[in-house]
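J.: take this sequence and fold it.
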Amino acid sequence: MSLPKTAHSARVIALDRTTVAALRAHRDRQRREGLRLGERYRDSGYVFTGLNGDPMAPDRLTRTFRELVAEHGLPPVRLHDLRHGAATLALAAGVELKVVQEMLGHSSIVLTADTYTSVLPEVAHSAAEKTAAHVLEAGRLVPGTNRTRRRPPSRKNRRGRKNRKGRISRSRAHPSRQVGRPQRR
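T.: Purely as a prediction, here's the structure:
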């Protein structure tokens, strides 16, 4: 195994459940291959190896990737492009730029922002929509509660109700709690 390019390159990467399951299945296949080969199998500790367990040569990995892309009818893409694709998808999904920076191991958030500026307007638009939806939803709630406000009366029922003294009251709240114009008498 070779050392990482920089000290910051050695980091923990969070993975989703589906990816973890796929990697575990891959590890199980490698273990079965190792048992079949017996002493000829070398456990190198790498995820992607040759049949004997030795690290896979980078050019072989690239060639295998190209073959898989062609086999599945995908547009031509380089193996390294997957890194950019992952970052783009994360930003489009609303992952914060700082988290993407850490994911990629960029030393500066400016580098991440400069590299993925084409995605940021879409992310900004999505953020604006989410913020507006949140404000509109919050406006439906009675402040300090999770209860929704009552709908204002329809135009037909705007005359109000008569109170005990026979006066028309536009609000059912106590007069001292009413906000707005004072009622005419």
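J.: make it CA atoms for all contacts and neighbour counts henceforth
T.: Noted.
J.: to what extent is R63 buried, counted in neighbours?
T.: 13 (other Cα atoms under 10 Å).
J.: also this sequence, please, to line up against the first:
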Amino acid sequence: MRKGEAAALQWTDIDLKEKTISINKSLDFAEASKGNKDNMFGDTKTYNSKRIITISQSLANDLHFHKKFQNQNKTALNEHYHFDLNLVLCRNDGNFMPKSSLFNSFSRILKKADLPSLPIHSLRHTHAVLQLEAGTDMKYVQERLGHGSIQITADVYSHISKKIEQDRMSKFEEHMKNVLE
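T.: Take a look at the predicted model:
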């Protein structure tokens, strides 16, 4: 997901039983920081960005645990909790997480893991490359990322991984052995 799509996720967008997430809006960080709750949710980047993605069982389990944690906060804070937003990724009081907090927490995680500083959007790229390295076809990755065309996905990701290049060459060599025999 793009950062705005992730920040806009509400629990009604997630089906833990079916293991799906409906991506149908984006958080406008500028409007949200002004306290303008009526305009804080906007459209996704493009028409094709609206999509339903499947998630792994382990992520569904993590989200279930996170929901329980949030429910404890809701009980403890009662009327001080922002029930109306129903956000998945939020502050402890249920309010939206500012863009700076999102970036700073990601930076702290990388620093703790002794990893170089990276933009948070790199998680989206990493996910796409790992999908491709696992053998997922380009069309699936295009739809998962919400790209308008397969060409966009191919232009950005097809040449990015040495593993993919090596796998393709190995498949080509194997094919040529069969052709020549």
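J.: contacting residues around the aligned partner of G94 of the second structure in the first structure?
T.: Across the two structures, G94 of the second structure finds its equivalent in G53 of the first structure, going by TM-score structural alignment. When contacts are counted by Cα atoms under 8 Å, 6 or more residues apart in numbering, G53 of the first structure is found next to Q30, G34, Y41, R42, D43, S44.
J.: repeat the analysis, applying 6 Å as the threshold.
T.: Residues near G53 of the first structure by Cα atoms under 6 Å, 6 or more residues apart in numbering: Y41, R42, D43.
J.: now the first one: closest residue in space, sequence neighbours ignored.
T.: Excluding the flanking residues, the one nearest Y41 of the first structure by Cα to Cα, 6 or more residues apart in numbering is N52, at 4.7 Å.
J.: one step back: quick check, the match of G94 of the second structure in a helix?
T.: No - assessed by DSSP: H, G, I helix; E, B strand; the rest coil, G53 of the first structure does not belong to a helix; its assignment is coil.
J.: name the member of the contacts of G53 of the first structure with the most neighbours.
T.: Within these, most neighbours by other Cα under 10 Å means Y41, with 18 neighbours.
J.: looking at it, it is touching L51, isn't it?
T.: No - between Y41 of the first structure and L51 no contact is recorded; they are 7.9 Å apart, counting by Cα atoms under 6 Å.
J.: and for T112 of the first structure, the neighbour number?
T.: Neighbourhood size, T112 of the first structure [other Cα under 10 Å]: 19.
J.: quick one: map it onto the second structure.
T.: Matched across to the second structure, T112 of the first structure falls on T153, judged by TM-score structural alignment.
J.: over to R11 of the first structure?
T.: Aligned partner of R11 of the first structure by TM-score structural alignment: R51.
J.: would you quantify the distance from its match to T153 of the second structure?
T.: Between R51 of the second structure and T153 of the second structure the distance is 16 Å, computed by Cα to Cα, to the nearest Å.
J.: can you tell me which helix in the second structure is longest?
T.: Identified as the longest helix of the second structure according to DSSP state H is helix 57-77.
J.: what segments of the second structure are helices?
T.: Counting by DSSP H, residue ranges of the helices within the second structure are 3-7, 29-33, 57-77, 99-112, 122-133, 138-145, 150-157, 162-180.
J.: list the buried residues of the fourth one.
T.: Residues of helix 99-112 of the second structure classed as buried under the neighbour-count rule (16 or more other Cα atoms under 10 Å) are K99, S107.
J.: ok so, going back, report all helices and strands that the longest helix of the second structure contacts.
T.: For helix 57-77 of the second structure, the contact count by 3 or more Cα pairs under 6 Å, 6 or more residues apart in numbering; DSSP states H and E identifies no helix or strand as a packing neighbour.
J.: what is the neighbour count of the nearest residue to the match of T112 of the first structure once chain neighbours are set aside?
T.: For T153 of the second structure, the nearest residue in space outside its immediate sequence neighbours is Q142; the separation is 5.6 Å by Cα to Cα, 6+ apart. The number of residues packed near Q142 of the second structure is 21, by other Cα under 10 Å.
J.: quick one: the equivalent of Q142 of the second structure over in the first structure and V119 of the first structure, what's the gap?
T.: Under the alignment defined by TM-score structural alignment, Q142 of the second structure corresponds to Q101 in the first structure. Applying Cα to Cα, the value for Q101 of the first structure to V119 of the first structure is 14 Å.
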